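Student: Have a look; sequence and predicted model below, questions after that.
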Amino acid sequence: MVIKSHIKKLKPYQPPLEGRNPQKYMLLDFNERTVEVPSFVKEAMKDFIDQGGLQKYPAYGALQRDIADYAAVAPEQVLFVNGSDQGIDLVVRCCCPFGSEVIIPSPTFAMFEQAAESEGLVIRRPNFTKEGGFPLAEVLEMVNSKTALVVLSNPNNPTGTEIPREAIIQVLETVKCAVLVDECYFEFMDPKSTVVGEVDRFPNLFVSRTFSKTWGIPSLRLGYLVSTKPNVDALTCVRGPYDINQIAVVGITAALKQRQYVFEYVREVMEPGPRNRHMSVSVSQMRL
């Protein structure tokens, strides 16, 4: 066998689909959007296919600028990736030497540990608790000279636990290693909770987001990282030049142009009782 010894010991992540038909049932434990995406997103992709061009390599055009505009950061601080999973993998691969340690508060998204194990890292697992929430003190106590990465999922998946912004800042002010803050459910948070605006202050900060959850397009596999320009430039050297498919670019570009549907969906999910048609949440209110 030519496979690395630690890789041979791993088990692949298996989505819990046995005995379930995703075409017949909504998989709520996958946090799939409960309603379809708007017709204008689907029509944009259909139009692209009808116009020909599937035989050509992707052309990304203004996608990086459009995502940066939504995230309220500079375009050079954005790296779009093949789902936030690829973003997680890139951070682990580029920041963590073999045998170094990663702190991953648990329970959380399984892909953090899979990426860490594939690089032969030692995983430290402080625990979220119902009573105490995010284990800030335990995280900081675990940091040592071998720590290469701290992963913070905010809000955490699957517990839904919010990590206070001041706790994330305290971690960033304390550690010297890379810090990955996963904000895949950012749209469900108070917009002031995000830390994307801190990447200039903390060059060790990486923020991951996705278009899978509130945007409702997990099948397109598109996410993005926000970090400093030097970090983005370095990760771009590892990401493939054509890892993002053209239909994903078309669909996400259309969604970003009429993004209000996302905030309407968030309001329906978050507000109790029948939908109040007289209420309006503007893009500016929901953005940073």
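Tutor: Structure's in. What do you need?

Student: CA atoms for contacts and neighbours, from now on please.
Tutor: Noted.

Student: Am I right that residue 34 sits in a strand?
Tutor: No. With DSSP: H, G, I helix; E, B strand; the rest coil as the criterion, residue 34 is coil rather than part of a strand.

Student: can you map out the strands along the stretch 101-250 of the chain?
Tutor: In the stretch 101-250 of the chain, the strands defined using DSSP state E, counting those that start in this stretch lie at 101-103, 122-124, 147-153, 178-182, 205-210, 223-226.

Student: what's in contact with the fourth one?
Tutor: Outside strand 178-182, the residues within contact range by C-alpha atoms under 8 Å, 6 or more residues apart in numbering are 88, 91, 95, 148-154, 172, 204-209.

Student: middle-most residue in this protein, spatially?
Tutor: The structure's the chain has its C-alpha centroid closest to residue 209; by C-alpha atoms, centre = their mean the separation is 3.0 Å.

Student: re earlier: export the strands of the stretch 101-250 of the chain to JSON lines and append columns for distance to residue 265.
Tutor: Converted to JSON lines, these look like this (distance: least, C-alpha to C-alpha, whole Å):
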{"stretch": "strand 101-103", "distance to residue 265": "33"}
{"stretch": "strand 122-124", "distance to residue 265": "36"}
{"stretch": "strand 147-153", "distance to residue 265": "22"}
{"stretch": "strand 178-182", "distance to residue 265": "21"}
{"stretch": "strand 205-210", "distance to residue 265": "16"}
{"stretch": "strand 223-226", "distance to residue 265": "19"}
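
Student: wait, which of those is closest to residue 1?
Tutor: Set against residue 1 and scored by C-alpha to C-alpha, the strands of the stretch 101-250 of the chain come closest in strand 122-124, at 23.7 Å.

Student: Show me what that closest one is packed up against.
Tutor: Contact analysis of strand 122-124 by 3 or more C-alpha pairs under 8 Å, 6 or more residues apart in numbering; DSSP states H and E lists strand 101-103, helix 110-118 as its packing neighbours.

Student: so what's residue 158 closest to, chain neighbours aside?
Tutor: Closest residue to residue 158 apart from its sequence neighbours, by C-alpha to C-alpha, 6 or more residues apart in numbering: residue 108 at 5.9 Å.

Student: Report the contact partners of the one you found.
Tutor: By C-alpha under 8 Å, 6+ apart, the contact list for residue 108 reads 153, 156, 157, 158, 159.

Student: ok, the first one touching residue 194?
Tutor: When you say that, I think you mean residue 153. No. In this structure, residue 153 is not within contact of residue 194 by C-alpha atoms under 8 Å, at 11.3 Å.

Student: this is the other structure I want to compare:
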Amino acid sequence: MTSLSDLPLRANLVGKQPYGAPQDAVPVSLNVNENTHPLPDEVVADIAASLAAAVRGVNRYPDREFGELRAALAGYLGHGLQPEQLWAANGSNEVLQQILQAFGGPGRSLLSFTPSYSMYPLLASGTDTAWIDVPRPADYALTPELVTAALAEHRPDVVILCGPNNPTGTPLDREVILAAYDAFDGILIVDEAYQEFDAERESAVTLLPGRHRLLVSRTMSKAFAFAGVRLGYLAADPAIVDALRLVRLPYHLSALTQAAATAALRHSGAMLRAVADIRDQRDRLAAVLTGLGYTVHESGANFILVGGFSDPGATFEALRARGILIRNLSIPGHLRITAGTAAETDAVIAAITELGPGGATA
């Protein structure tokens, strides 16, 4: 059979591996930071009715500019945002890809602070944008001084600050965002995929006025429990949105996606009702694991990064054998665990307690 090595790939794609978190039909799946709480019945009913209505018109192309959805997103974010400041695509990954298609590319660079979201370098490779990773400090927290020094040294064209950061959960302070924006003249993206889970910090959308190079990326996958729908979005200056319209594929958001997302936004209060419970489960899990002797890093997200495993790979497999799927990200001594329902938290606590200090060993 033909393999990748037999194909005339672009040079910067040779040797790369596609993104791929394990998928397994286990009873407790806590490895990709999904919202494991089910959608409320009234929301399901409205979405189903909206989809039924949309299906009647799918012989025609969808609204290319998805005006109703953009208005709904602007209303959800608030802070005086207008529909022309909103953009959406099939997940925030596609939003980020479109940004790099417009502002990255050959001869340009993307910088972020690692460990962070593993798709960033893959998106850079896919758009032929040079990738620059700057290591985070031991506590993973960024400071204005660290960020300013890195941007002065590397002079990137695009920067992504992930806050709360995936996979560490580390919150992102607005002083860091402001320092980064003032430190260079390129595009600054704040990736807020998990922002709804941070009860202490305001969204970076409050910083948009007067900052035309600041872009705030969001998603409905996490807090809205909409991972299967694939709806990511962006708030930025209208000129940025116009730039993304240059590179998007025609009719990139289906009529069904638009209908489902618009219906969900009508019920934002109900959709977000589970967020407080997820925070409680996150904090409960963190407290118990800390009591068991593990190191739990501060998290403003719906997951925790846990250190102190003597053999993370062996613990990952031992938990998987017990029907629990978490994430091994090859960070020495660490595993990442999504905060789920109370029953899922019970299962994780019981399994890790059973494995004993340091977790399983090979």
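Tutor: That came in fine, so what should we check first? Note that the structure is predicted; figures quoted are calculated from it, not measured.

Student: Send over the TM-score of the superposed chains.
Tutor: Overlay of the two chains. TM-score (TM-score structural alignment, normalised by the length of the first structure): 0.85; 270 aligned residues with a C-alpha RMSD of 2.3 Å.

Student: intersection of neighbour lists for residue 153 and residue 194 of the first structure?
Tutor: With C-alpha under 8 Å, 6+ apart, residue 153 of the first structure and residue 194 have common neighbours residue 183.

Student: ok, those two, which is more surrounded?
Tutor: For residue 153 of the first structure versus residue 194, the count of surrounding residues by other C-alpha atoms under 10 Å is larger for residue 153: 26 against 21.

Student: For the more buried one, give me its contacts.
Tutor: 108, 163, 181, 182, 183.

Student: one more time with 6 Å
Tutor: Contacts for residue 153 of the first structure (C-alpha atoms under 6 Å, 6 or more residues apart in numbering) come out as 181, 182.

Student: likewise residue 122 of the second structure?
Tutor: Contacts of residue 122 of the second structure (C-alpha under 6 Å, 6+ apart): none.

Student: Okay, the counterpart of it in the first structure and residue 123 of the first structure: tell me how far apart.
Tutor: Under the alignment (TM-score structural alignment), residue 122 of the second structure pairs with residue 114 in the first structure. Distance of residue 114 of the first structure to residue 123 of the first structure, given as C-alpha to C-alpha, to the nearest Å: 10 Å.

Student: Check the offset of the longest helix that the second structure contains from the chain's centre.
Tutor: Taking DSSP state H as the criterion, the second structure has its longest helix at helix 273-291. Offset of helix 273-291 of the second structure from its chain centre (C-alpha atoms, centre = their mean, to the nearest Å): 19 Å.

Student: Same question for stretch 90-109 of the second structure.
Tutor: With C-alpha atoms, centre = their mean, you get 15 Å for stretch 90-109 of the second structure.

Student: again, but for stretch 274-294 of the second structure
Tutor: With C-alpha atoms, centre = their mean as the basis, the mean position of stretch 274-294 of the second structure lies at 20 Å from the chain mean.

Student: Buried residues in it, which are they?
Tutor: By 16 or more other C-alpha atoms under 10 Å, the buried positions in stretch 274-294 of the second structure come out as 274-275, 277-286, 289-290, 294.

Student: rewinding a little: any figure for the gap between the match of residue 122 of the second structure and residue 101 of the first structure?
Tutor: 14 Å.

Student: Then residue 74 of the first structure?
Tutor: Counting by C-alpha to C-alpha, the gap from residue 74 of the first structure to residue 101 of the first structure is 31 Å.

Student: Of those two, which one has the most company?
Tutor: Neighbours per residue, other C-alpha under 10 Å: of residue 74 of the first structure and residue 101, the larger number sits with residue 101, 23 against 16.

Student: Counterpart of that one over in the second structure?
Tutor: So residue 101 of the first structure corresponds to residue 109, using TM-score structural alignment.

Student: before we move on, what about residue 284 of the first structure?
Tutor: Using TM-score structural alignment as the criterion, residue 284 of the first structure maps onto no position in the second structure.

Student: Run a quick neighbour tally on residue 284 of the first structure.
Tutor: Residue 284 of the first structure has 7 neighbouring residues, counting by other C-alpha under 10 Å.

Student: what helix or strand does it sit in?
Tutor: Assigned by DSSP states H and E, residue 284 of the first structure belongs to helix 283-286.

Student: Mind listing residues that contact that helix?
Tutor: Taking C-alpha under 6 Å, 6+ apart as the rule, helix 283-286 of the first structure contacts no other residue.

Student: Report the distance from it to the chain centre.
Tutor: On the basis of C-alpha atoms, centre = their mean, helix 283-286 of the first structure sits 20 Å off its chain's mean C-alpha point.

Student: Next: stretch 163-177 of the first structure.
Tutor: 18 Å.

Student: With adjacent residues omitted, what lies nearest to residue 197 of the first structure?
Tutor: Counting by C-alpha to C-alpha, 6+ apart, the residue nearest residue 197 of the first structure is residue 73, at 7.1 Å.

Student: Could you measure from the counterpart of residue 152 of the first structure in the second structure over to residue 49 of the second structure?
Tutor: Residue pairing (TM-score structural alignment): residue 152 of the first structure is matched to residue 161 of the second structure. Separation of residue 161 of the second structure from residue 49 of the second structure (C-alpha to C-alpha): 38 Å.

Student: quick one, which of these two is more surrounded?
Tutor: With neighbours defined as other C-alpha under 10 Å, residue 161 of the second structure and residue 49 compare such that residue 161 has more, 22 against 14.

Student: Identify the residues contacting that one.
Tutor: Contacts of residue 161 of the second structure (C-alpha under 6 Å, 6+ apart): residue 190.

Student: Residue 197 of the first structure maps to what in the second structure?
Tutor: Checking TM-score structural alignment: residue 197 of the first structure goes with residue 206.
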